[in-house]
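[1] Following is a predicted model, sequence given first.
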Amino acid sequence: MKRQSFDEHLEHLHRTLLSMATLVEENIIKSVKSLVDQNVVLAGHVIKQDEVINALELEIELGCFRTIALQQPVGSDLRKIGTMLKISADLERMGDYATSIAKTTIRLKDKPYMKPLIDIPQMATIVKEMVRDALNAYIAGNQEDAIHIAQRDDEVDKLYTIIFDDLITVMSNTSNIHQGSHLLLVAQYLERIADHVTNICEWIVYMKTGEIKSLNV
């Protein structure tokens, strides 16, 4: 594989990764909206789109392994490929959590919520901003932005604690246990998405420096 062909292949993988990231971001937004609006049709779209996300993850994975096997890249080229592999895996897991939120929408479709959803959408807004900003940091190769984005995971963790305490209190009424337990899982899914964003930020730093650092520990 000549250098020009190699660069073109890397660019194709890069564009595929960005397409995957865009779909994951969209699915996170749609999944939370489906939950708030109790929109099972939108939830179904999220579940269906996850199949596309999974296919893109596989395409990136196979493309990266093929490039490593045929080109045996070193230095910054190898870091770029390794970063794409790791980020695509994190994105796939984030997409799975969005799908789980959509499935929760379907499970809770039959009854109105025991109280308005306020903290979960607020948590989701922070998570969505983290996803978008991490994508921009990857495109720009900006490790300083990546470090700053990872720090926002603290905000998500604090909101998760508030939601957890609130729902545990609400579930003291046994009639609320079913709905409350599912909403608690949604908060947990969002918290884990933020964790995967932190992972992505760590890989951005690695791509630029060659150093693996734990961010927001």
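    Done, it's in.

[2] When you work out contacts or count neighbours from here on, use the C-alpha atoms and nothing else.
    Will do.

[3] just to confirm, which helix or strand has Ala69 in it?
    helix 40-71 (DSSP states H and E).

[4] helices or strands next to the next helix or strand after that helix in the packing?
    The helix or strand immediately downstream of helix 40-71 is helix 75-107, counting by DSSP H and E. Helix 75-107 is packed against helix 3-37, helix 40-71, helix 177-209, with contacts defined by 3 or more CA pairs under 8 Å, 6 or more residues apart in numbering; DSSP states H and E.

[5] So which bits of the helix or strand following helix 75-107 are buried?
    Per DSSP H and E, helix 75-107 leads on to helix 119-140 as the next helix or strand towards the C-terminus. By neighbour count with 16 or more other CA atoms under 10 Å, helix 119-140 contains the buried residues 120-121, 123-128, 130-131, 133-135, 137-138.

[6] put this beside the first:
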Amino acid sequence: MSLDRSHIVKSYEQELDLLRTMMAQMGRIVESQVGLALDAIAEHDEAAADEAARRDPEVDELEREVEGLVIRLLALRSPMGPDLREIVAALKITGDLERIGDYAASIARRAMKVVDEGEKISLSGLRSMGRLVRENLQRTVSAMIAHDPSQATEVWHADQGVDEHYLTLFRELVTYMMEDPRNIRSCTELLFIAKNLERIGDHTTNIAERVFYAATGDNLPALRPRGGARKSVAKDVKKS
């Protein structure tokens, strides 16, 4: 780990700063993982795929360290008001970041399975969805570091675009499979990749909601803006 935590933390403010530093580091690692996974898709880059998976234990270790620090702060410091919201939100955010890292590693592994068979299948839709998911994650991590509720709200609204991309991609890949059974294996892997990207989008939105709450003390609406992607996909599955 690049972050030196060997010194003795003597004050409450130092512990809060350490928590923020670990959260930022975790966010940046996860951002990197998602970027590497998308490179593995776009460039058939095996080295990027391996690196995305290799960084996963770093995220897991940071999650454990954040959890330990949060428990210490709650038990010994009795935080109140905005500090309490930030500390509790950090515990939840790390869970979302850890899952995003897992999904990125899964995407990277699956990307390598479609290299040889997927040349006849257009990946433009998947790349477009990946770009949006990555941009939303980057904005969310920035909002988390800056405690910026307005940027968090922008990401919350942008989740609808991710759902719409997923719906379009789902239908496109099903069409490829119907046109030529030889596409089934590659398209199945790509469907899993698309679903993992959609789940990364959901966890990114979770983080945005927690950032908003930590910064303002208010909750965003329980019903997220959606383009009807999941409902439509469910109907398509039933029809098929």
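    Nice, I can see it. In this text the structure is predicted, and so the values were computed from the model without any measurement.

[7] Any idea what the TM-score comes out to?
    After superposition, the two chains reach a TM-score (TM-score structural alignment, normalised by the length of the first structure) of 0.93; 214 aligned residues with a CA RMSD of 1.5 Å.

[8] related to what we said a few turns ago, got the helices and strands packed on helix 75-107 of the first structure as TSV, with mean neighbour count and distance to Asn216 of the first structure columns?
    Shown next, in TSV, are these (neighbours: other CA atoms under 10 Å; distance: least, CA to CA, whole Å):
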stretch	mean neighbour count	distance to Asn216 of the first structure
helix 3-37	19	22
helix 40-71	18	26
helix 177-209	22	8
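
[9] residues contacting the residue mapped onto Leu36 of the second structure from the first structure?
    With TM-score structural alignment defining the correspondence, Leu36 of the second structure maps onto Lys30 in the first structure. Counting by CA atoms under 8 Å, 6 or more residues apart in numbering, Lys30 of the first structure touches Leu42, Ala43, Val46.

[10] and the gap between Lys30 of the first structure and Ala102 of the first structure?
    Counting by CA to CA, to the nearest Å, the gap from Lys30 of the first structure to Ala102 of the first structure is 8 Å.

[11] Could you do Phe6 of the first structure as well?
    On the measure of CA to CA, Phe6 of the first structure and Ala102 of the first structure end up 39 Å apart.

[12] Next: Asn142 of the first structure.
    In terms of CA to CA, Asn142 of the first structure sits 32 Å off from Ala102 of the first structure.

[13] do the same with Ala146 of the first structure
    28 Å.

[14] Excluding chain neighbours, what is closest to the residue nearest in space to the middle of the first structure?
    Computing the C-alpha centroid of the first structure and ranking residues by CA atoms, centre = their mean puts Met94 first, at 3.3 Å. The spatial neighbour of Met94 of the first structure that comes closest, neighbours along the chain excluded (CA to CA, 6 or more residues apart in numbering), is Ile193 at 5.3 Å.

[15] Please say which position in the second structure the one you found maps to.
    Under the alignment (TM-score structural alignment), Ile193 of the first structure maps onto Ile200.

[16] so what's that match up against?
    Arg99, Ile100, Tyr103, Val133.

[17] quick one: what's aligned to the first one in the first structure?
    Residue correspondence to the first structure (TM-score structural alignment): Arg99 of the second structure is matched to Arg93.

[18] Burial check on its match, number of neighbours?
    A count of nearby residues for Arg93 of the first structure, using other CA atoms under 10 Å, gives 18.

[19] coming back round to it: look up how far Gly95 of the first structure lies from the residue nearest to Met94 of the first structure.
    Going from Ile193 of the first structure to Gly95 of the first structure by CA to CA gives 9 Å.

[20] Now which residue in the second structure aligns to Asn54 of the first structure?
    Match for Asn54 of the first structure (TM-score structural alignment): Asp60.

[21] burial of the spatially closest residue to that match that is not a sequence neighbour, as a residue count?
    Leaving aside its sequence neighbours, Asp60 of the second structure sits nearest to Glu98 (CA to CA, 6+ apart; 6.4 Å). Neighbour count of Glu98 of the second structure, defined by other CA under 10 Å: 23.
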